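>>> sequence plus the predicted model coming up.
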Amino acid sequence: MMTAPNLLASVDLGSNSFRLQICEIHNGQLKVIDSFKQMVRFAAGLDSQKNLDEASQERALECLAKFGERLQGFKPEQVRAVATNTFRVAKNIAQFVPKAEAALGFPIEIIAGREEARLIYTGVVHTLPPNGDRMLVIDIGGGSTEFVIGSDLKPTSTESLPLGCVTYSIRFFQNKITQKDFQAAITAARNEIQRISKLMKRNGWDFAVGTSGSAKSIRDVIAAENPQEHDITYAGMKKLADKIVAAGSVKKARLEGMKPDRIEVFAGGLAVMMAAFEELEIEKMMVTEAALRDGVFYDLIGRQLNEDMRDQTTAEFQERYHVSKNQAARVAAAAQKFMESIGHAQNMPVQELAYWQQYLNWAGLLHEIGIDIAHTGYHKHSAYILENADMPGFSRKEQNILSLLVLGHRGDVRKMTELVNGNRAMWPAILSLRLAALFCRARLPLELPPFTQLRSSDDGRGFVLRISQSWLDEHPLVAGALEYESEQWQKVDMPFTVQAQ
């Protein structure tokens, strides 16, 4: 039984807790109808080599299976699952993700730190409009802390640093907590924040906002101690730190307003927040309920309303790297046509075909960004940028797909064999982009000859391009390039033949 199409679900796989939230959408407005949260303490499972232990993986899979049960009946486009810092840093995450996706029943996007910051800000700005004032948003997670400045829907500065309530609690507060421990944690966090403090201060802000568990728990405990205080202040935090030191632990301090599930990680989050106040010279901070999951929802709505951040990022990259937009549009359109041809010939499911056409559109629009660095080997430069740049809206996996398509669009096909890593569905997309670039080489308006068709060979091992002989006779440059292309695909045991008719 399918779920109502106006329902959306976000899955936030943090370093401390995993969250599932389900919302109903009406005219762009969100109404929460169900939510689940489980303290998985994922970051606590990282050993000294940055490998996740079995216990943390089991806790995560058990939680994801519960989420998966609740999400039965949801279509893929109704769900977005994002994973943050621990997924980014764990060395053995590649082995874990397939199991996690199987348990959840949906793909999991491991997002970069700055993309996490953007999504957090998107959630905050939709629920707390800044009215033209510049706000500084700080989100202390389990393994990373995000810092964002902005005054409208699009942030001006996004930063992510590797300090969080779980990692700092484990690193500094495992035994009896002393003043020395607190000072060591604050100093370590300040050293990290120093990397961005000059830029942040230069950009400036009018007010500060805290979001997520650490900020909310600090606010709640300060308010319980002093009911007139509704914001986080440094003086309020200092009192809490002194109480914890006097008692020797967070648990023994018996802090009012403290939720039991925050006890283990409270000291780490408090030290990071105190460091942020010291280094950025923050006077006070209000706290909002908005968080990463809200940003994921608004991003999903944007995608459904054809306001996809990924399209905006693509356009910005074209500007930044001085791309010839006419040529890029020609290649993107031709690549999608070739993919459509082979997709129909293979009876590819409509959704899968649309998926690859979307990636070929972005890849075609961005395949020449590397020319801004050097024309020789420009596809390698383009691929490197797409793999490593901050690209708002794109997950790491999406950037990897774009990078591979662009790397494979010219040169020796053999280099792609290991990179594609058994994902045979990528080969038709790679060939589609290669042919698009080949046919558009003259950088002039292109009309493919009638009845041009790309399909799989009869044995399913290779590809066949049907095309007009008379057209090839008129375009000897393309005809010669197609012969070279045929030689390339022989090298990877996927014959590509041209049937001229």
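Perfect, thanks for sending it. Small disclaimer: the values here were computed from a predicted structure and weren't measured.

>>> going forward, measure contacts and count neighbours with C-alpha atoms only.
OK.

>>> ok, how many other residues are close to Leu366?
Close neighbours of Leu366, defined as other Cα atoms under 10 Å, add up to 28.

>>> need the contact list for it.
Contact partners of Leu366, counting by Cα atoms under 8 Å, 6 or more residues apart in numbering, are 314, 317-318, 323, 328, 382.

>>> Leu454: which of those is nearest?
Comparing the contacts of Leu366 against Leu454 with Cα to Cα places Ala328 closest, at 21.0 Å.

>>> next up, a second structure to put side by side with the first:
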Amino acid sequence: MAKWPQTSSPHRHRRRRKGSAPCFAAIDLGTHNCRMLIAEPGKDGPVVIDGFSRIVRLGEGLGKSGNLCEDAIQRTISALRVCAGKIRRHNVVRSRHIATEACRQAVNCKDFFEKVQAETGITLEAIPAEEEATLTLTGCLPLLTGGHSRALMFDIGGGSTELSWIDLTACVPHAIGIMSLPIGVVNMMEKNASPDCTADRFQCLVAEVDALLAPFDTEFGISETFAREGALMLGTSGTVTTLGAIHLGLTRYDRSLVDGLTLDFTDINRLADRVSAMPCEARKALPCIGPERADLMVMGCAILKAITKRWPAGQLRIADRGVREGLLVRMMQDAAKQ
């Protein structure tokens, strides 16, 4: 059964009024996507007035060469030009443009940043995995409700997967522990050498991810907490939002219906098994997956299954928010102090 918490969506775009509040912009350049939000301060947090998202696959081939390839660089610069145009058009007063795992790993990251600056005027910065997880937590705070004392939050990215074990008892929830796994949907797919895999191979992938989760689990006693008192589980990634959309039977993705959706593990497992058993061509035909994501969904499902198998919370709350919202909140808070 699907459930929604009583919280409003921060992505209800609205038309700007002349003379309205100053605008802020946040760009999150990941291994797979280039995404931006432009917002102005509101009574209950950032009010989004414009956005942009494009699949750029910046990390394509990175695992083999150690460098960002020229095709991926050009795709990304093309997307960032659109972002730069929107930033100018909205007269943004403050912005931050961060890059994550692909740029953390790439040998030619500095050259890439210089090229982006020269061709778009956008200054990128590669942030540590810990800051990425902290920004995701800030962006997801409105969904960390429900009466639990602890929450496990995860973000399945293109080049890495971040997990945070969160204390919900403080006035402002904060991470007790953060772990960044060097695996994401893009590098797992390239390592697997195929967008499809047999049922046995899929279970091997789940086991490989589970082995990486074990030290984090042991260090913070996460399994014991789930067994003793339960905890909230929150997932933010294209994998979980896509499965949420499929569960709802959407013919076109609708963020307002997916963000904050809670699914039972029986539904999560059924959906992950169904999608991972499909051939890539069949996944392409699903409207909320399509050709651009079809080759990555099996890997995302393997990571998700490893997480839900190790920590059987029973339910998963889905977040279609994260780093960009966290950046906006931080910038607006800093501006208010000045």
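Received the coordinates, thanks. Here the structure is a predicted model, which is why all the values come from computation and not from measurement.

>>> where does the TM-score land?
After superposition, the two chains reach a TM-score of 0.79 (TM-score structural alignment, normalised by the length of the second structure), with 301 aligned residues with a Cα RMSD of 2.8 Å.

>>> in stretch 103-114 of the second structure, which residues are buried?
When burial is assessed from 16 or more other Cα atoms under 10 Å, stretch 103-114 of the second structure yields the following buried residues: 103-106, 109, 112-113.

>>> in what helix or strand does whatever residue of the first structure lines up with Glu281 of the second structure lie?
In the first structure, the residue equivalent to Glu281 of the second structure is Lys251, according to TM-score structural alignment. Lys251 of the first structure belongs to helix 250-253 when assigned by DSSP states H and E.

>>> the stretch 201-350 of the first structure: helices as residue ranges?
Counting by DSSP state H, counting those that start in this stretch, the stretch 201-350 of the first structure has helices at residues 212-225, 234-247, 250-253, 263-280, 292-304, 309-320, 325-345, 350-366.

>>> what's the mean gap between the third one and the aligned bit of the second structure?
Mean deviation of helix 250-253 of the first structure relative to the second structure after superposition (mean Cα distance after the TM-score superposition for the first structure): 3.3 Å.

>>> contacts for that helix?
With contact meaning Cα under 8 Å, 6+ apart, helix 250-253 of the first structure is reached by 243-244, 246-247, 263-264, 266-267.

>>> on that earlier part again, which one of the contacts of Leu366 of the first structure is nearest to Gly73 of the first structure?
Thr314 (32.4 Å).

>>> any idea how far the closest one is from Ala328 of the first structure?
According to Cα to Cα, to the nearest Å, Thr314 of the first structure and Ala328 of the first structure sit 11 Å apart.

>>> these two: which has the busier surroundings?
Ala328 (24 against 20).

>>> pretty sure the more buried one sits against Leu365.
Yes - Ala328 of the first structure is within contact range of Leu365, at 4.6 Å (criterion: Cα atoms under 8 Å).

>>> surely Thr288 of the first structure is in contact with Gly210?
Yes - contact criterion Cα under 8 Å: Thr288 of the first structure and Gly210 qualify, at 6.4 Å.

>>> need the helices of the stretch 201-350 of the first structure in JSON lines with distance to Gly123 of the first structure, can you?
Shown next, in JSON lines, are the helices of the stretch 201-350 of the first structure (distance: least, Cα to Cα, whole Å):
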{"stretch": "helix 212-225", "distance to Gly123 of the first structure": "11"}
{"stretch": "helix 234-247", "distance to Gly123 of the first structure": "25"}
{"stretch": "helix 250-253", "distance to Gly123 of the first structure": "31"}
{"stretch": "helix 263-280", "distance to Gly123 of the first structure": "20"}
{"stretch": "helix 292-304", "distance to Gly123 of the first structure": "4"}
{"stretch": "helix 309-320", "distance to Gly123 of the first structure": "14"}
{"stretch": "helix 325-345", "distance to Gly123 of the first structure": "32"}
{"stretch": "helix 350-366", "distance to Gly123 of the first structure": "26"}
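
>>> deepest in the core, which of these is it.
Ranked by mean neighbour count under mean count of other Cα atoms under 10 Å, these are led by helix 263-280, which reaches a mean of 23.

>>> give me the stretch of the second structure that that helix matches.
Going by TM-score structural alignment: helix 263-280 of the first structure matches residues 294-311.

>>> how distant is that stretch from the center of its chain?
14 Å (Cα atoms, centre = their mean, to the nearest Å).

>>> out of the helices of the stretch 201-350 of the first structure, which comes closest to Asp53 of the first structure?
helix 263-280 (18.9 Å).

>>> check how far that closest one sits from its aligned residues in the second structure, on average.
Looks like 1.2 Å for helix 263-280 of the first structure (mean Cα distance after the TM-score superposition for the first structure).

>>> helices or strands up against that helix?
Of the remaining helices and strands, those touching helix 263-280 of the first structure by 3 or more Cα pairs under 8 Å, 6 or more residues apart in numbering; DSSP states H and E are strand 135-140, helix 165-172, helix 179-203, helix 212-225, helix 234-247, helix 250-253.

>>> for Val79 of the first structure, find the nearest of the ones you listed.
Closest approach to Val79 of the first structure among these (Cα to Cα): helix 212-225, 21.1 Å.

>>> Asp167 of the second structure against Leu152, yeah?
No - applying Cα under 8 Å as the test, Asp167 of the second structure and Leu152 come out as separate, 9.3 Å apart.

>>> okay, the two: which has more neighbours?
More crowded of Asp167 of the second structure and Leu152, by other Cα under 10 Å: Leu152, with 24 against 18.

>>> map Arg75 of the second structure onto the first structure.
Matched by TM-score structural alignment, Arg75 of the second structure corresponds to Arg59 in the first structure.

>>> which residues are in contact with its match?
Per Cα under 8 Å, 6+ apart, neighbours of Arg59 of the first structure: Val40.

>>> next one: the spatially most central residue of the second structure from His148 of the second structure, what distance?
Centroid-nearest residue in the second structure, with Cα atoms, centre = their mean: Ser237, separated by 3.8 Å. Between Ser237 of the second structure and His148 of the second structure the distance is 22 Å, computed by Cα to Cα.

>>> what of Leu327 of the second structure?
26 Å.

>>> Gln72 of the first structure is nearest to which of the helices and strands packed on helix 263-280 of the first structure?
Nearest to Gln72 of the first structure among those is helix 212-225 (27.4 Å), distances taken as Cα to Cα.
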